[in-house]
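S.K.: Test case, fold it:
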Amino acid sequence: MSLRYNITKNPDGSYNFITDGNIEYVAFFTLCQINDKEGNEHTVYSFGFEKAGSYKSDKFKTKYDLKVKETIIFIIKEFFKLNGDGTLIYFCFSDDEFARHRSITFSKWYRESLFETIEHHKKSVKQNDVVFYCGALIARENPLRELLIGAINSYFSDLASYKNDL
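M.R.: As a prediction, this is how the structure comes out:
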């Protein structure tokens, strides 16, 4: 039995996979430009994954699927193989009240499978009295690591400020 699901890489760089329970997921990367404190522009990738098609989130209705974890970890590792000094940012929004749960799960996955070569920087940001969780994965060997961490933290704070002004 495979430890992960079979994936299909799409021309746009996203990945699809279907679970044993016949749930289709899509994992995707979106380019994002951020600036550091010295005014340098950096390209980072926003990473996300979601159930494709109809999505309904009921508390504790579905059971934990280890193969989803292993598939997502594989995709993240592939990203860093192809983009050695690349940086991933992610967001756990609270539309369904599971943002904190997703953040905790993602942190656990990081500790179990990615910590040796990748740093994880987490942050929670309050928007209009709602907390959302975000973070970044940065290669430990990235020579611009410190500048990127500062730029990402500023980016997250700016997003919260912008959203709060709406």
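S.K.: Every contact and neighbour count from this point should use C-alpha atoms.
M.R.: Will do.
S.K.: Determine the longest helix present in this structure.
M.R.: Among the segments of the chain that qualify as a helix by DSSP state H, the longest is helix 145-165.
S.K.: If you count contacts, what does that helix end up packed against?
M.R.: Judged by 3 or more Cα pairs under 8 Å, 6 or more residues apart in numbering; DSSP states H and E, the packing partners of helix 145-165 are strand 24-35, strand 118-127, strand 130-139.
S.K.: Would you do the same for the sequence below? I want to compare the two.
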Amino acid sequence: MSARYEINRNENGTSYHFITSSGNTYIAYFTEFTMLNRNRKDVPILSFGFSCKLTDDDEPQRYDRKIKSTIIYIIEEFFNALPTESILYFCMNQDGKAKNRHLIFDKWFKEFSHGLEKHNTPEASAKHDFYGSILLKSANPNKQKFIDAFYFTIDYWDLGC
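M.R.: Okay, the predicted model is just below:
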């Protein structure tokens, strides 16, 4: 793994922030989410996301390898601490860039997937700009429970479109 930015963990323990060399501030966070299984029982899981506060909105963002390394590090640390858990990741589309985020995250995942699996929302959901994934360790004894709940929840809420 290449160099990464220094990470500051916030007091709540569920979010992190780091500042890039260009002065942009990134916030990475975990939030509680509840999926449903086939019996409509709750399956708690954490959702992962990150956002960027630009120092200058007019200046185009340049590619910064250390951002990728830092985000990957946070995800790897999560799975080192909680190997039997899973993470949801949804690409938000408020700016029309959900597909780009999804493609970038797929590329990142292929580079760091050491012992992890990623299952994506059905292709039909892409027609409606809805992209999401569940990440989990391949050896997770709860793997099938999480995968089944992921797809059931998508179907239940008609997110597979």
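S.K.: re earlier: please tabulate the helices and strands packed on helix 145-165 of the first structure in TSV, including the columns mean neighbour count and distance to residue 148 of the first structure.
M.R.: Compiled in TSV, these are given as follows (neighbours: other Cα atoms under 10 Å; distance: least, Cα to Cα, whole Å):
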stretch	mean neighbour count	distance to residue 148 of the first structure
strand 24-35	16	8
strand 118-127	16	11
strand 130-139	21	8
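S.K.: Between those, which one is closest to residue 91 of the first structure.
M.R.: Residue 91 of the first structure lies closest, by Cα to Cα, to one member of these: strand 130-139, at 4.3 Å.
S.K.: now the closest one: which residue numbers in the second structure?
M.R.: Under TM-score structural alignment, strand 130-139 of the first structure corresponds to residues 128-137 of the second structure.
S.K.: what does the matching stretch rub up against?
M.R.: 79, 83-93, 98-99, 102, 115-121, 125, 143, 147, 150, 159, 161 (Cα atoms under 8 Å, 6 or more residues apart in numbering).
S.K.: For PyMOL, write the selection for the buried entries among those residues.
M.R.: Selecting only the buried entries of these in PyMOL, with 16 or more other Cα atoms under 10 Å as the criterion:
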select buried, resi 79+83+85+86+87+88+89+90+91+92+98+99+102+116+117+118+120+121+125+143+147+150+159+161
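S.K.: Return the residues in contact with the residue nearest to residue 71 of the first structure when sequence neighbours are not counted.
M.R.: The shortest distance from residue 71 of the first structure to any non-neighbouring residue, by Cα to Cα, 6 or more residues apart in numbering, is to residue 4 (4.9 Å). Taking Cα under 8 Å, 6+ apart, we find residue 4 of the first structure in contact with 66-71.
S.K.: will you turn the residues you listed into CSV that also has secondary structure and distance to residue 38 of the first structure?
M.R.: CSV is the format used below for the contacts of residue 4 of the first structure (DSSP: H, G, I helix; E, B strand; the rest coil; distance: Cα to Cα, whole Å):
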residue, secondary structure, distance to residue 38 of the first structure
66, helix, 42
67, helix, 42
68, helix, 39
69, helix, 37
70, helix, 38
71, helix, 37
